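Chemist: got a predicted structure here, sequence first:
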Amino acid sequence: MQIKYDYIFAGVGLASLMILDKMIDARFLDGKKILLLEPNDKISNDKTWCFWENDIGGFDNLVSKKWKQALFVNEKQTIKCLSDGANYKMIESIRFYNYVLDKLKKYPEIIWKKESLIAFEDKYSEVIVTSNVAKYTTIKFFNSVFDCSKIENNKKYPLLKQHFIGWFVKTANPIFDANCANFMDFSIPQKGNTRFMYVLPFSETEALIEYTLFSADLLPENEYEQAINDYLKEKGAHTFEIIKKEQGNIPMTVFPFWKSNSKNVLHTGTAGGWTKASTGYTFKNTVKQSERIVSLLKTKTIDFRKFHKPNRFLFYDTLFVSVLYKNNALGKKIFSKMFLKVNPKKIFRFLDEESNLKEELQIILACPKIPFIKALYSSFIASLTQS
C-alpha cells in the first residue's frame, strides 16, 4: 500500500531545509510523514551565502566569518557601507546543511530518497509526484527544482544573470584588511557591461576574489580568470596560490514564478522567485518566506495560490532589470550615484524590502533619470497592451 505523505519536498537545498528548520522550531513536524527527493548528497560546500545584519542574528552559530566594515569602490570614491553595529556575515552551505540535517535525524518518519523529480500534478485533494523511480502522493508539495527553460528567451520578462568565477587565494605578502569586505569594486574596466570585483578577506593574506557581472551573456572562462589575476597583481599580490575555485550563475528576473503555484503546490527558492532580482541575494528572503510558510501551515485553510504577496519592490526590481538589460553599461553609474548620494544604511533597508516611501524616493532620485523614465514608460505601455 502506497504511503500518502503530509509533505513532499523536491530538492534539498537552502529553501527546503530552511522551511524544515522553521517547522522544527515551531514543533510542526511531530507525527508528520515527510519525503525528501534529492539525488545528490549534501556533503560538500557548494555555495556561500552572505548577508548584512546587526550584531545578533538567528544563524550566528553557523557564521564562519563576519566583517565589521564593507566598501563600495569606483575609481574616484571609496565609501564605507556599514554602521550602527551592522556586520556582513558569511555562511558556508555545508555548515547549514549539516545543522538542519542533524536536527532532522530526530524525526524517523522523514524519508530521503535519492531520486530526481520528473513531474507533479495537483489533483486538488492530493498531489501526485513522479520521480525517476516511482510515484508518490502528498497533501502539500514544495518544489525547489529550478527549470531555467521557463525564463530563457522570454521577451516579456528579460533575464539578466549574475555570473562569476571566484578564486580562494593565499598571497605571499599581506594585502587584505581581514575586517573589511568589498561589496563592489567598480574600478575595473567595464567593457560595455556591469562588472565589479567582490572581495571577502579571511586574513591579511587570504581572501575570496570574485569577478562578477550583471549581464545577459556569460564570458569565456579565461576572461574571468584573467581579470582576477590582473586585479590581484594591481593590488600588489605578485605571488599567490589558488586554494580552490567557485563559479555561479544566478538568474536576475522578475518572471512571475508564483503563477505556477496551485492550491497544494508551492514553488520555493529560485524556482519560486525568492532570489532578489536586482541583487541576486537569497538568504534573508528565504528566512522570511519560510517563516511565512510555517504561519500559513498553522491555519485551517491552506491555499498556496494566495501565498505570493505583490509589493512595490517588485516594481522597482522590474525597472532595474529592464534598464540594465537594455543598457548594460549603466550599472556602474547607477550604483555609484546611489552610494554617493544616499546613506548606505538606507540602501540596504531598500534592498531588504524594509524601507519606507521617503527612503525609496531618495534612492530613486539618486539614480540616472532618463533610463528609468524610459523603463517606466515602457512598463506603462505594456500594462495598457495587456489590459
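Modeler: It's in. Numbers count the residues shown, from 1 in each chain.
Chemist: C-alpha from now on. contacts and neighbour counts both.
Modeler: Fine.
Chemist: burial count for V127?
Modeler: Residue neighbour count, defined by other C-alpha atoms under 10 Å, stands at 23 for V127.
Chemist: distance from the helix or strand hosting M23 to the middle of the chain?
Modeler: Per DSSP states H and E: M23 is located in helix 14-25. In this view, helix 14-25 has its centroid 16 Å away from the chain centroid, taken as C-alpha atoms, centre = their mean, to the nearest Å.
Chemist: and the contacts of that helix?
Modeler: 9-10, 29, 97, 100-101, 103, 142, 144, 268-269, 283, 286-287, 290-291, 293-294 (C-alpha atoms under 8 Å, 6 or more residues apart in numbering).
Chemist: just the buried members of these?
Modeler: 9-10, 29, 97, 100, 142, 144, 268-269, 283, 286-287, 290-291, 293-294 (16 or more other C-alpha atoms under 10 Å).
Chemist: just flag the most distant two among the residues you listed.
Modeler: Using C-alpha to C-alpha, the pair of the buried ones among the contacts of helix 14-25 lying farthest apart is L29 and F283, separated by 22.6 Å.
Chemist: out of the buried ones among the contacts of helix 14-25, who's nearest I228?
Modeler: F283 (25.9 Å).
Chemist: so who does the residue most central in space within the chain touch?
Modeler: Centroid-nearest residue in the chain: T282, 2.6 Å away (criterion: C-alpha atoms, centre = their mean). Contact analysis of T282 by C-alpha under 8 Å, 6+ apart lists 49, 269, 274-276.
Chemist: could you dump those residues to TSV with distance to S131 and secondary structure?
Modeler: Converted to TSV, the contacts of T282 look like this (distance: C-alpha to C-alpha, whole Å; DSSP: H, G, I helix; E, B strand; the rest coil):
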residue	distance to S131	secondary structure
W49	29	strand
G269	20	helix
W274	24	coil
T275	26	coil
K276	29	coil
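Chemist: try it against this one:
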Amino acid sequence: MPSDHDVDLVILGGGCAGLSLASRLADARTTLRVVVLEARTGYVDDRSWCFWRPEHHDLSHLVSKSWSSWTFAGTDGRTSTRSVPGLRYQYVRGSDFYADALRRVASSTSISIRTGVQVSAVEQAGDGLRVQTDSGDLMTRWVVDTRPRRLPAMLYQCFAGVEIESDAPLPFDIDEVGLMTGMRSDDTGLGFTYILPLTPTSAVIEWTRFSVTPLPEADLVAGLDTVLAGQGLASARVIRREGGVLSMGRPPGVPGTLPGVVQAGMGGGALRAASGYAFLRIQGWAEHCARELIRGRAPVGHPPEPWDRREMDRIFLQAVRARPAKTGDYFLSLASRVPPKRLVRFLSDHATIGDYARIIASLPLLPFLAELPRRPELFQHTEEVAG
C-alpha cells in the first residue's frame, strides 16, 4: 500500500448502505484502514425498513415486529388480505439498525466513523484519490460513495409518516399490515395509506403518493393529517416522524465515476424500481462488497438488474405513469389475482418465469402492450434520494 494513502477506503455516507458495509468489514476483523464520513452530527430514529423473510434469519436480531398477513384495499370496498405460510413481513426500526451497526464498527481498531463532516469533492491524485472535506483532505485508495444523489426517474414515491401512540386501542388488527390501504387514483397519480401496527396502542402510519414530480413535504404532511383525522387519530401522540422521496425507475446506464470510486446505496442502484424496497438489496451488496475487499480486491457496486426484472419494472412503471387513474386497479388486480407466494417472490427479487407469467396474466393486456417501447423522454426530473 503506498505510504501517502491516509486510509485504504473512504465510505462517503454513514446511512444504511455505508454502515452495512462498515459493520461487515468490522465483523471480519479487517486490517484495512477504513473511514466513514457522515454529514449528520448524530443518529436519531428517523426511518425504518421492511421486507419479507422467514421468521428466523441472519438479520432477526434487528427485527422489532413482524406480521403474518398483509392487506391491499381500495376506497371502493375492494380488499385483498394475503399471507404465505412460513413468511412474515418484518420491520426494522432505524434506531435499532444504527445502534447495532455503530456497536460493531466500534469493536474495530481499523474502522472509524467521523460525523459532522461535509465532503466537497473527490478527485484523482497520483495513484489514489483525494477526498476534500471541511475538516481536511484524505488520501485513499478507494471510495465507496453512498451519499444521496439527484437522479432522473420515471416516477417518484413520495411519503410522510408518523409513529403514533394512543391511550385507547387503535382501530387496526395487530397481526396484519395495511400494505396499501385506502388506495385512490386520479389523473395526478395513486395515493394510499401504509399501516404498521406495532402494539395495540401504537403504529406507524404513512401517506404515500406516486407522482411524476417530487411533491412538497408540506403537501404530504397535510395528506397524512387528513388520514389521521379520518381514522380518529388526530390527537394521538406523535413519537417520531419519517418521510422521503424515492426515485422509481432510473434511465439505462449509470453515470460515470472516477477509477477507484464505486456508487452504492439508494443513489447507486439499491432501490427496486417497481416497489421501492431496498433494505435486503443493500445487505446483499454489503456482504458481497465486504467479501471482495477482504480478499484484497477493489470494492464493487450493486449488480445490474437482470433483463427480465428490469423490463417488467419498466413496462409496469410506464403503464402507471401513462394511466395514473388506473394505478389502484392494477395493484388490486395483482393482490387478488396473483397467488401471494408468487407476488412476494416478485417484490423480493426472486421471481421465476412462472411468476412473471401470472403477473402478466393478472393485468389488462392492451395498456401494457402499449408500453413495450422504451420512453426515454420520461426521465426529465431529478430528486435527491437517501442512501
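Modeler: Nice, I can see it. Model, not experiment: these values are computed from the prediction.
Chemist: just give the TM-score of the two.
Modeler: Laid over one another, the chains give 0.86 as their TM-score (TM-score structural alignment, normalised by the length of the first structure), with 372 aligned residues with a C-alpha RMSD of 2.8 Å.
Chemist: count the residues that sit near K300 of the first structure.
Modeler: When counting by other C-alpha under 10 Å, one arrives at 7 neighbours for K300 of the first structure.
Chemist: so who does it touch?
Modeler: K300 of the first structure touches nothing, counting by C-alpha under 8 Å, 6+ apart.
Chemist: ok, the one 5 residues further on next?
Modeler: Residues counted as contacts of R305 of the first structure (C-alpha under 8 Å, 6+ apart) are 258-259, 261-263, 266.
Chemist: which residue, other than its chain neighbours, is closest to the counterpart of S80 of the second structure in the first structure?
Modeler: Counting by TM-score structural alignment, S80 of the second structure corresponds to I79 in the first structure. Nearest residue to I79 of the first structure, sequence neighbours excluded (C-alpha to C-alpha, 6 or more residues apart in numbering): F72, at 5.1 Å.
Chemist: residue contacts, that neighbour?
Modeler: Residues near F72 of the first structure by C-alpha under 8 Å, 6+ apart: 78-81, 182-185, 339.
Chemist: keep only these that stay in contact in the second structure.
Modeler: Contacts conserved in the second structure for those, using both residues aligned by TM-score structural alignment, their matches' C-alpha atoms under 8 Å: 78-80, 182-185, 339.
Chemist: please enumerate the helices of the stretch 101-250 of the first structure.
Modeler: Here the stretch 101-250 of the first structure has its helices, by DSSP state H, counting those that start in this stretch, at 221-234.
Chemist: show me where it has its strands.
Modeler: 110-113, 117-122, 127-131, 135-143, 160-171, 180-185, 194-201, 206-215, 240-252 (DSSP state E, counting those that start in this stretch).
Chemist: orientation of the longest one relative to strand 160-171 in degrees?
Modeler: I take that to be strand 240-252 of the first structure. 170 degrees (axes from the mean of the first three to the mean of the last three C-alpha atoms, to 10 degrees).
Chemist: so the aligned partner of L324 of the first structure in the second structure: helix, strand or coil?
Modeler: If you follow L324 of the first structure across to the second structure using TM-score structural alignment, you land on V320. State at V320 of the second structure, reduced to three classes by DSSP: H, G, I helix; E, B strand; the rest coil: helix.
Chemist: quick one: V320 of the second structure from F72 of the second structure, how far?
Modeler: Separation of V320 of the second structure from F72 of the second structure (C-alpha to C-alpha, to the nearest Å): 17 Å.
Chemist: quick revisit: now a ChimeraX select for only the buried ones of the contacts of R305 of the first structure.
Modeler: To isolate the buried members of the contacts of R305 of the first structure in ChimeraX, using 16+ other C-alpha under 10 Å:
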select :258,261,262,263,266
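Chemist: now tabulate the contacts of R305 of the first structure in JSON lines and tack on secondary structure and distance to K68 of the first structure.
Modeler: Listed next are these as JSON lines, based on DSSP: H, G, I helix; E, B strand; the rest coil; distance: C-alpha to C-alpha, whole Å:
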{"residue": "W258", "secondary structure": "helix", "distance to K68 of the first structure": "36"}
{"residue": "K259", "secondary structure": "helix", "distance to K68 of the first structure": "40"}
{"residue": "N261", "secondary structure": "coil", "distance to K68 of the first structure": "40"}
{"residue": "S262", "secondary structure": "coil", "distance to K68 of the first structure": "43"}
{"residue": "K263", "secondary structure": "coil", "distance to K68 of the first structure": "44"}
{"residue": "L266", "secondary structure": "strand", "distance to K68 of the first structure": "37"}
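Chemist: wait, which of the contacts of R305 of the first structure is closest to N45 of the first structure?
Modeler: Within the contacts of R305 of the first structure, the smallest distance to N45 of the first structure is 26.6 Å, found for L266 (C-alpha to C-alpha).
Chemist: nothing else from me, thank you.
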